[in-house]
Every structure is written in structure tokens, then in C-alpha cells.
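S.K.: predicted model and sequence below, questions to follow.
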Amino acid sequence: MAMYWKICMALTLALFVQVFAQYQRRKVGGWNDVNEDNQGVQTALNFAREEFNKISNNGYIVKIIRTIKLKRQVVSGTKYRMEVEVTMSSGNNYETESYPDEAHQTKICRFEVLSIPWQNHIELLNHSCK
């Protein structure tokens, strides 16, 4: 019986250590790195670009060149924080990429998007481009 107790304690301790290690790597409700290939990130990036272009008076994002930092936070849905390098144009036809090179400016943009797929809701919370 004593051996059974020791085995149970060892297994419980091992399980506790494993759960604690997982928690340290990914804190519940905290911001976590996310891969560029993630479908949610791609949806959020495209949405942020479209919304920015609708409301912008300072130019239009023509193309996202590269991602710099991507974070995700699970809340009542998913929040995405994205820092990307973009090319921008002051032209009014931002859907095409056929601008001359001299009309493009490279900027760093930061977006925060909230996505609640089961409610068919997506929202641009914050944005800035410098």
C-alpha cells in the first residue's frame, strides 16, 4: 500500500510540473506569439488593411510587405496585435499595385483587431502607421 501511495504522489507531482510548465509558456488570457500562416491572422490582416484604407486620409495601404510582430490574445473571441511593414500610396485607387515606385512610401503599421467568428463580428480596435 505504501508503494502505491508513493507512485500516486510521483505521478501527481509529474503532472503538476507538466501543467505548470505549459502555463508558464502560455498564460491564459495573455498575449502569445502567433504564426503568420495562421488563418485568423490572415483574416485579421486583410480586414485591418481594408478598414484602414476606408477611413484613411493619409494614404492607402497598397501591400503588406512583411510581418514584424504578431500576437494573439484569447478573450470573448480573439484579439490580434499586428505590426507590419507596408507600402502606401497617396493615390485614390488603392486596390491595384500598379503605382510607379516613386509614388510608394514604406511605413510601419500597427493594428489591433477583435474577431468573434461565432457572432460574425470583426472590428478594428486600434491602428497607426508611421
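M.R.: Everything's here; your move.

S.K.: every contact and neighbour count from this point should use C-alpha atoms.
M.R.: OK.

S.K.: helices of the chain, start to end?
M.R.: All helices of the chain, identified by DSSP state H, fall at 2-25, 39-55.

S.K.: who wins for proximity to Val86 among the ones you listed?
M.R.: helix 39-55 (9.7 Å; CA to CA).

S.K.: any buried residues in that closest one, and which?
M.R.: The neighbour-count check on helix 39-55 (16 or more other CA atoms under 10 Å) flags 40-41, 44-45, 47-50, 52-53 as buried.

S.K.: does Asp33 touch Ile68 like I think?
M.R.: No: taking contacts as CA atoms under 8 Å, Asp33 lies outside contact range of Ile68: 11.3 Å.

S.K.: another one to put next to it:
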Amino acid sequence: MSAERAMQLLRAWPGLTWTEASCGTGCAVCSQGCEIVHFHSASDADLHLTGRMIRRLGDQLRRSTAIRLLPESQWVTVHLDNDADADTLLSLVSAALQAHTACAGAAPGCNWNRVTFPDRRDDPVS
């Protein structure tokens, strides 16, 4: 449900286009030909944040139960359980758009099928 909300809001952002994700699963949001977000399911999205932006936001990203980082990946995975997670994704999309000053072609593979999330429904901190 939260992925649907995030997609709906992103459709109103200027300069973004939509296509099939290059990993073959789900749809991609692109800016200037660069894939920025892959929506893989109703609850998971990969975001091409770039290595530089991940290093810059690293401490904050690691504190979030909705975000998974993989070593050496320029992508972060956001688990979309609720509207707050969707809002987090939208904030990170904004950061990703700032980080993508120039697109050098296809981004290295996203994190699809490489991360897992525990069930957070009973987690009072979520």
C-alpha cells in the first residue's frame, strides 16, 4: 500500500519518467535517463542513492529500520510498511536526484533479492 502511495506522489514530480526496471522486476522511476528508483513490490523499493550520498547520510540510514544497505552497493533498499516509510523514500528520492548530477548510463545492479527485512508490525519503534 505504501509503495502505491509513493508512486502516486512521484508521478506528480516534474522531470521523472517511468519504465520497466533494468533488473527485470517491477517499474523504474528515471531522471534524465538514469534509473533512480525501482519499485519491486507493494512493500519494497530500491533507490540509487549513489556511494557519495550513502556515505554522507550513512549514520541516519543505518538507524532506520526501514532501510537496508549492502556493502559496495550504490543502492539502498527501503521497506514500505507504512506512510512514514513512503515519506522517507520520497525524501531520499530528493537526495538521490541531487546526487545524480550526470548519469553515466545504467547504474550497477540494484539490491533486488539481496536484502531481507524482519516483520516490523509488532515493533513499537517503527
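M.R.: Noted; the coordinates are in hand. None of the values given here were measured: they were computed from a predicted structure.

S.K.: TM-score for the pair, please.
M.R.: Superposed pair, TM-score by TM-score structural alignment, normalised by the length of structure 2: 0.27. Supporting alignment: 55 aligned residues with a CA RMSD of 4.0 Å.

S.K.: identify the residue nearest the most centrally placed residue in structure 1 in space, chain neighbours excluded?
M.R.: What sits nearest the mean C-alpha location of structure 1, by CA atoms, centre = their mean, is Tyr80, with 3.4 Å. With sequence-adjacent residues excluded and distances taken as CA to CA, 6 or more residues apart in numbering, Tyr80 of structure 1 is closest to Arg72, at 4.6 Å.

S.K.: now do the strands in structure 2.
M.R.: Using DSSP state E, the strands of structure 2 run over 16-20, 27-31, 34-39, 44-48, 67-69, 75-79.

S.K.: now do the longest helix anywhere in structure 2 against strand 75-79, angle only.
M.R.: Ranked by residue count and defined by DSSP H, the top helix of structure 2 is helix 83-99. Interaxial angle of helix 83-99 of structure 2 relative to strand 75-79 (axes from the mean of the first three to the mean of the last three CA atoms, to 10 degrees): 160 degrees.

S.K.: which elements pack onto helix 83-99 of structure 2?
M.R.: On a contact count with 3 or more CA pairs under 8 Å, 6 or more residues apart in numbering; DSSP states H and E, helix 83-99 of structure 2 meets helix 2-10, strand 34-39, strand 44-48, helix 51-63, strand 75-79.

S.K.: buried set for it?
M.R.: Those would be 85-90, 92-93, 95-97, 99, for helix 83-99 of structure 2 by 16+ other CA under 10 Å.
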